[in-house]
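J.: Next come a sequence and a model predicted from it.
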Amino acid sequence: METSDHPAAPAPGAATASGAPAPAPAPARRDAEATKAAIVRAARHLMARHAHADITLKAVAERAGVSAPLILKYFGNKDALFARIMSFEADAEALLDAPLPVLGHHMVHHLLTGQAEHGADPILRIVFAPLHREQGDTLRGNFRTQVVRRLGERLEGPDAGLRAELAVGTLLGLGVMYGIARGPHLRGTPVAEITERYAPTVQAFLTPP
């Protein structure tokens, strides 16, 4: 058997010959989930500014700081990536994840913290549906089914579907003013204060009359 002229590297954390701890290994590259999340954020950013037909994988890749082939590796193709972007399933699960008596408070706080801390809104991309022609119809259909209808199925009392649409419409209005119009008074007010003021308006549609 051949032997190496170089000593084996010490295990991470093990002492070297001098008695000093071995240097820690270099940080690993972004894991797959972090990379996928960066790609999704980039695609959402572009979808809010350009028609679906005008967005290229190269543009998404440049925005995400990755290569276009990496997008193909994780999502397959542009259509598969945008099918993911046009789904509200995971967003709705987080948005509606609270008991009904405090759901209005949760929805308002979740929307505002997403905008203020992450620059991302769980439902606001529905307002860009007219940009995307046929894909806009998919976006609208997903929104109605995955967000509004899902909320309506949780509500008790009469007119549940109408009340769900009113609640979500009220929430969207806040999202537009905060995230798109960027109202200076709204953005200069703590999220907790806006939530306390605005949540009762949303909750009024959720609580049975």
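T.: Perfect, I can see it now. Computed from a predicted structure; not experimentally measured. Numbers count the residues shown, from 1 in each chain.
J.: From here on, just use CA atoms for contacts and neighbour counts.
T.: Will do.
J.: May I have the secondary structure class of Val127?
T.: Per DSSP: H, G, I helix; E, B strand; the rest coil, the secondary structure class of Val127 is helix.
J.: Go ahead and confirm Glu165 touches Val148.
T.: Yes. Counting by Cα atoms under 8 Å, Glu165 touches Val148, with 6.1 Å between them.
J.: Which one's more surrounded, these two?
T.: A direct count of neighbours by other Cα atoms under 10 Å for Glu165 and Val148 places Val148 higher, at 21 against 18.
J.: want to compare, so here's the second one:
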Amino acid sequence: MTDASGRPPAAKKRGRPARTDAGAGPGARERILTAARAEFAEHGYDKASIRGIAKGAGVDPALVHHYFGPKEQIFATAVEVAFTPALSASEAVTGGSPEGAGERLARFVLGVWEDPVTREPLLAILRSAVANETAAKVFRDLISTRLMARIAARLSGPDPRLRSELAAAQLVGTAMMRHVIKIEPLASADLEQVIAMVAPAVQRHLTGPWP
């Protein structure tokens, strides 16, 4: 068969056309991360999917893989981005006298949980980490290498790593009881009152006498 010019028609390409660039452009990476945080928040790590993330970002699933690789990697990146405010907590320890480090750290960390903008991503991350070991490992590695190690490096007493982790346990436990489990009267207590009660314990972990 020939066309009007006498030449055979061009052969049709078979298969699904490549769409790896669908939705690509300025802001695509940020849209994917935003959609990933929403997907993990709504469905948790186990039920979240690359396809769901792609749909939320308005891109092709192949573009999600292109930027971030497998689901574990995009979760790790989303965790790090969402956790960025808390990663500066080490500055709260050294921003003044050692005697006031507990109050400064308590105020900073509990303040991060108090703000809905920073609290919601952290809650989503925590729920995923509690339910899935892969998500827990990502979260654990981030806490250990990016937060606790930085705080420990700024302490001068014995066993600085254990001290920093005990201080973090005090604050994370308080935040979970207040914002996740929502046990009263802690859930409704005034933030300043909570800080005043928790800060001395945090200070004891950071700089107090060591058994």
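T.: That came through fine. Note that the structure is a prediction, hence the values are computed from the model and not measured.
J.: Give me the TM-score for this pair.
T.: Comparing the chains after superposition, counting by TM-score structural alignment, normalised by the length of the first structure, produces a TM-score of 0.64; 174 aligned residues with a Cα RMSD of 3.4 Å.
J.: so what sits against both of Glu165 and Val148 of the first structure?
T.: When Cα atoms under 8 Å, 6 or more residues apart in numbering defines a contact, no residue borders Glu165 of the first structure and Val148 alike.
J.: distance of the most centrally placed residue in the second structure from Ala35 of the second structure?
T.: The second structure has Val79 as the residue nearest its centroid, 2.6 Å off, counting by Cα atoms, centre = their mean. For Val79 of the second structure, the distance to Ala35 of the second structure under the criterion Cα to Cα, to the nearest Å works out to 13 Å.
J.: and what of Ala78 of the second structure?
T.: Note on Ala78 of the second structure: its distance to Ala35 of the second structure, by Cα to Cα, is 10 Å.
J.: just Leu206 of the second structure next, same as before
T.: From Leu206 of the second structure across to Ala35 of the second structure, the span is 38 Å (Cα to Cα).
J.: Settle it for me: which of these two has more neighbours?
T.: More crowded of Leu206 of the second structure and Ala35, by other Cα under 10 Å: Leu206, with 31 against 20.
J.: so what's the residue nearest to the centre of the second structure closest to, chain neighbours aside?
T.: Counting by Cα to Cα, 6 or more residues apart in numbering, the nearest residue to Val79 of the second structure once its immediate chain neighbours are dropped is Ile125, at 6.5 Å.
J.: Check the spacing between the one you found and Ala76 of the second structure real quick.
T.: According to Cα to Cα, Ile125 of the second structure stands 10 Å off from Ala76 of the second structure.
J.: So which of these two has more stuff around it?
T.: Each of Ile125 of the second structure and Ala76 has its neighbours counted (other Cα under 10 Å); Ile125 has more, 27 against 20.
J.: can I assume the more buried one is in contact with Ala38?
T.: No. At 10.5 Å, Ile125 of the second structure does not count as touching Ala38 under the criterion of Cα under 8 Å.
J.: Contacts for the helix or strand the residue nearest to the centre of the second structure falls within next, please.
T.: Val79 of the second structure is located in helix 71-87, with elements delineated by DSSP states H and E. When contacts are taken as Cα under 8 Å, 6+ apart, the neighbours of helix 71-87 of the second structure outside the stretch itself are 33, 36-37, 40, 45, 49-50, 68, 109, 112, 118, 121-122, 125, 134-135, 138-139, 142, 146-147.
J.: Likewise for stretch 110-129 of the second structure?
T.: Contacts with stretch 110-129 of the second structure, where a contact means Cα under 8 Å, 6+ apart, come from 37, 40-42, 44-46, 79, 82-83, 85-86, 135-137, 139, 171, 175, 179-180, 195.
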